[in-house]
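In: the sequence isn't on hand, but the structure is:
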């Protein structure tokens, strides 16, 4: 067996590639840089079209860009490409540590590639668990895998820490909050009161409607019949609520996009008029829209956190969530994908908007998570004995 040389560079490699990863790792990169730590930012290209405006918004420029070949279909092909390319990049850089975020294929394959090269791994947003391998898929697999190879586990909440303790993961665990709070507070401060608005927000302001529901749906476990149920629920909701507008940023995956567009085309004219479909938005535009919404209807993990940080009621179109703090603090409800269940919960909130109260404090932290992670990494890597 070939022994890999130890890391030599004083730099920290930060791996991002999907839209949520870039958003949530931006505060970490800024924190590391402010602490005097050199960052080698690696972009994996999973969300190529959406990535670069987000990098620009947060003032980041990846030094390393991996070009994925999209002719490889499916998760195995994606995982193989990512691990091979990331292993090559990390072998050349030999950083003091590699930081990954969350539960994407980028994160899991970067963690494996670093571990195989004997480069210590830090896991940001560690310890989230649904305790179901099939939901969300493949995210539950990815984050559990990272937990087995990470040296530093940056848990967002006490519950996440407890999950890691029960699993007896190796390494050190620190509860630091969630970087999404840092990012959404920064973005909200940028967009509130600005003169120029995104197209979806401009549509909403021209509509003359009084209540806004923002919908996102893209989880693999919701493809097929569950997505059709979600579409039926949205149409029924619009038919019952004549002053309601719905904005749905449609995921680019054709499985999702084609189904949503077909349902919209087949809807009655009055429903179509109040149901606005759009492309996935730049991050500041999405924050602007969520900030104006009455409630959020989503199967996204990140939007559960962002919506809570903006004080918005959230209906989660899943049967389980690895972010139970959203439910426990009173800001969210699990509604699954049954049309009647979704409609009933939406009606209750639209008719009594404050039936979900804003919690006195955010269970995901105070907006200093990036700074906390940077301090811990500086101490771990550079503090003298």
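Out: Sure, I can see it. Computed from a prediction, not measured in an experiment: that's the story for all the values here. Numbering: from 1, shown residues only.

In: please count neighbours and contacts with C-alpha atoms only from this point.
Out: Will do.

In: which parts of the stretch 51-200 of the chain are strands?
Out: 64-65, 97-101, 121-124, 152-155, 172-175 (DSSP state E, counting those that start in this stretch).

In: what's the closest of those strands to residue 56?
Out: strand 64-65 (15.0 Å; C-alpha to C-alpha).

In: and the closest one, what does it pack onto?
Out: Contact partners of strand 64-65 among helices and strands, from 3 or more C-alpha pairs under 8 Å, 6 or more residues apart in numbering; DSSP states H and E: strand 39-43.

In: the structure to be compared is supplied as follows:
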């Protein structure tokens, strides 16, 4: 059975990697990997870390690329690959433009499409944008829906998607555990040296923030809240790997540069990010996957978004939604830093996103059903 894995960004690569590795173990499965290169350097770092060598690379990355550019070029680039390989099944992951285009191409060629991380919904078409639209469109194009949680299954059901829907957890947990195991086997000296300017005797707050819907005043409010925390807690160190987007960097440097216990660093490759996450006290983020990963390491998460499609973490108590609200970000951070019982209630909450067996569950299902 031939499976074509299509992905183009770092988050997709991370969540596809353990699945690819699992399928490669089975001699009855032929694995073909196609990357679109929607992201470039960050994508390549993940492929190298997990030792995955693409068979096809569309290399779509271009300066100031638009959603129109990515969509059109990816769709045209995939056609000859699908015609040549004629896979039995296409894997797409999540909610990127690559995932949408991969599903659309499969639909056009009447090839089965398996959607990993199906059923996530914020129920706001404009937030996150364009991801909410992408994930809804993929849901109605795919043949198999591998949902991470019960809530995701219910979201699909509300849209009339009830056939071949399977709750399996999220492959991001598989990737996290696999990644930390790889790091442990190779030793941590390289990681310790890389972060030698960070004072790990202090409590570390890991910050990630980059979503386009936060640009402007919301992002300024987030940064002012981080400054307030840093100034009032000199025994805490905020570490912010800055996204390459200039909309992010200009604001971050204007508000946070020059504060002793705020470390503004370059973007981290996946292994360095999960190593740092494992050393952190809690996480401030507007990212998606980190809302799932950090709880597996016992790290509370404050989500700097107005809505999240990962509502299960909020309900389980592993994460709190604080939006871009200055008072909420500062207030919840102070509670985590000052109230040990409050911190432990979040740190010890059960992660609803899986136990590291998602990839194997998907393999076993498809072996029996295709």
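Out: Perfect, I can see it now. What you see is a predicted model; the values in this text were computed from it and never measured.

In: dump the strands of the stretch 51-200 of structure 1 to CSV, plus distance to residue 34 of structure 1.
Out: Output for the strands of the stretch 51-200 of structure 1, formatted as CSV (distance: least, C-alpha to C-alpha, whole Å):
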stretch, distance to residue 34 of structure 1
strand 64-65, 21
strand 97-101, 16
strand 121-124, 18
strand 152-155, 19
strand 172-175, 20
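
In: got those as JSON lines, with mean neighbour count and distance to residue 19 of structure 1 columns?
Out: Shown next, in JSON lines, are the strands of the stretch 51-200 of structure 1 (neighbours: other C-alpha atoms under 10 Å; distance: least, C-alpha to C-alpha, whole Å):
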{"stretch": "strand 64-65", "mean neighbour count": "15", "distance to residue 19 of structure 1": "15"}
{"stretch": "strand 97-101", "mean neighbour count": "26", "distance to residue 19 of structure 1": "11"}
{"stretch": "strand 121-124", "mean neighbour count": "27", "distance to residue 19 of structure 1": "15"}
{"stretch": "strand 152-155", "mean neighbour count": "26", "distance to residue 19 of structure 1": "20"}
{"stretch": "strand 172-175", "mean neighbour count": "18", "distance to residue 19 of structure 1": "24"}
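
In: how far away is the equivalent of residue 305 of structure 2 over in structure 1 from residue 217 of structure 1?
Out: Using TM-score structural alignment, the partner of residue 305 of structure 2 in structure 1 is residue 318. Distance, residue 318 of structure 1 to residue 217 of structure 1, using C-alpha to C-alpha, to the nearest Å: 10 Å.

In: now list whatever residues contact both of these two.
Out: Common contacts of residue 318 of structure 1 and residue 217, defined by C-alpha atoms under 8 Å, 6 or more residues apart in numbering, comprise residue 299.

In: surely residue 172 of structure 1 meets residue 148?
Out: No. Here residue 172 of structure 1 lies out of contact with residue 148, judged by C-alpha atoms under 8 Å, at a distance of 11.9 Å.

In: give me the number of residues near residue 349 of structure 2?
Out: Neighbour count for residue 349 of structure 2, taken as other C-alpha atoms under 10 Å: 18.

In: revised request: answer the last question for residue 109 of structure 2.
Out: By other C-alpha under 10 Å, the residues close to residue 109 of structure 2 number 13.

In: coming back round to it: which among the strands of the stretch 51-200 of structure 1 is found nearest to residue 240 of structure 1?
Out: The closest of the strands of the stretch 51-200 of structure 1 to residue 240 of structure 1 is strand 97-101. By C-alpha to C-alpha, the value is 40.8 Å.

In: if we can go back for a sec, residue 361 of structure 1: which of the strands of the stretch 51-200 of structure 1 is closest?
Out: Closest of the strands of the stretch 51-200 of structure 1 to residue 361 of structure 1 is strand 172-175, at 16.0 Å (criterion: C-alpha to C-alpha).

In: so which elements touch that closest one?
Out: On a contact count with 3+ C-alpha pairs under 8 Å, 6+ apart, strand 172-175 of structure 1 meets strand 152-155, helix 158-167.

In: give me whichever of these is most buried.
Out: Highest mean neighbour count of these: strand 152-155, a mean of 26 (counted as mean count of other C-alpha atoms under 10 Å).

In: how big's the offset between it and structure 2?
Out: With mean C-alpha distance after the TM-score superposition for structure 1, strand 152-155 of structure 1 departs from structure 2 by a mean of 0.2 Å once superposed.

In: what's the matching range in structure 2 for that strand?
Out: So strand 152-155 of structure 1 sits over residues 144-147 in structure 2, by TM-score structural alignment.

In: can you list contacts of the matching stretch?
Out: Residues outside stretch 144-147 of structure 2 that contact it (C-alpha under 8 Å, 6+ apart) are 112-120, 139, 153, 163-170, 362.

In: residue 335 of structure 1 maps to what in structure 2?
Out: In structure 2, the residue matched to residue 335 of structure 1 (TM-score structural alignment) is residue 322.

In: apologies, that question was intended for residue 362 of structure 1.
Out: By TM-score structural alignment, residue 362 of structure 1 lines up with residue 351.

In: look at the match of residue 335 of structure 1 and say how many residues are nearby.
Out: 25.

In: and it, what does it touch?
Out: Shown in contact with residue 322 of structure 2 (C-alpha under 8 Å, 6+ apart): 302, 303, 304, 305, 306, 328, 329, 332.

In: out of the residues you listed, which end up buried?
Out: Using 16 or more other C-alpha atoms under 10 Å as the burial test, the contacts of residue 322 of structure 2 include 302, 303, 304, 305, 306, 328, 329, 332 as buried.

In: just put these in TSV and tack on distance to residue 189 of structure 2 and secondary structure.
Out: Output for these, formatted as TSV (distance: C-alpha to C-alpha, whole Å; DSSP: H, G, I helix; E, B strand; the rest coil):
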residue	distance to residue 189 of structure 2	secondary structure
302	30	strand
303	31	strand
304	32	coil
305	35	coil
306	39	coil
328	37	helix
329	34	helix
332	34	helix
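
In: taking the residues you listed together, which two end up most distant?
Out: Every pair of these checked by C-alpha to C-alpha; the farthest is 306 and 332, at 15.0 Å.

In: residue contacts, residue 86 of structure 2?
Out: By C-alpha under 8 Å, 6+ apart, the residues touching residue 86 of structure 2 are residue 111.
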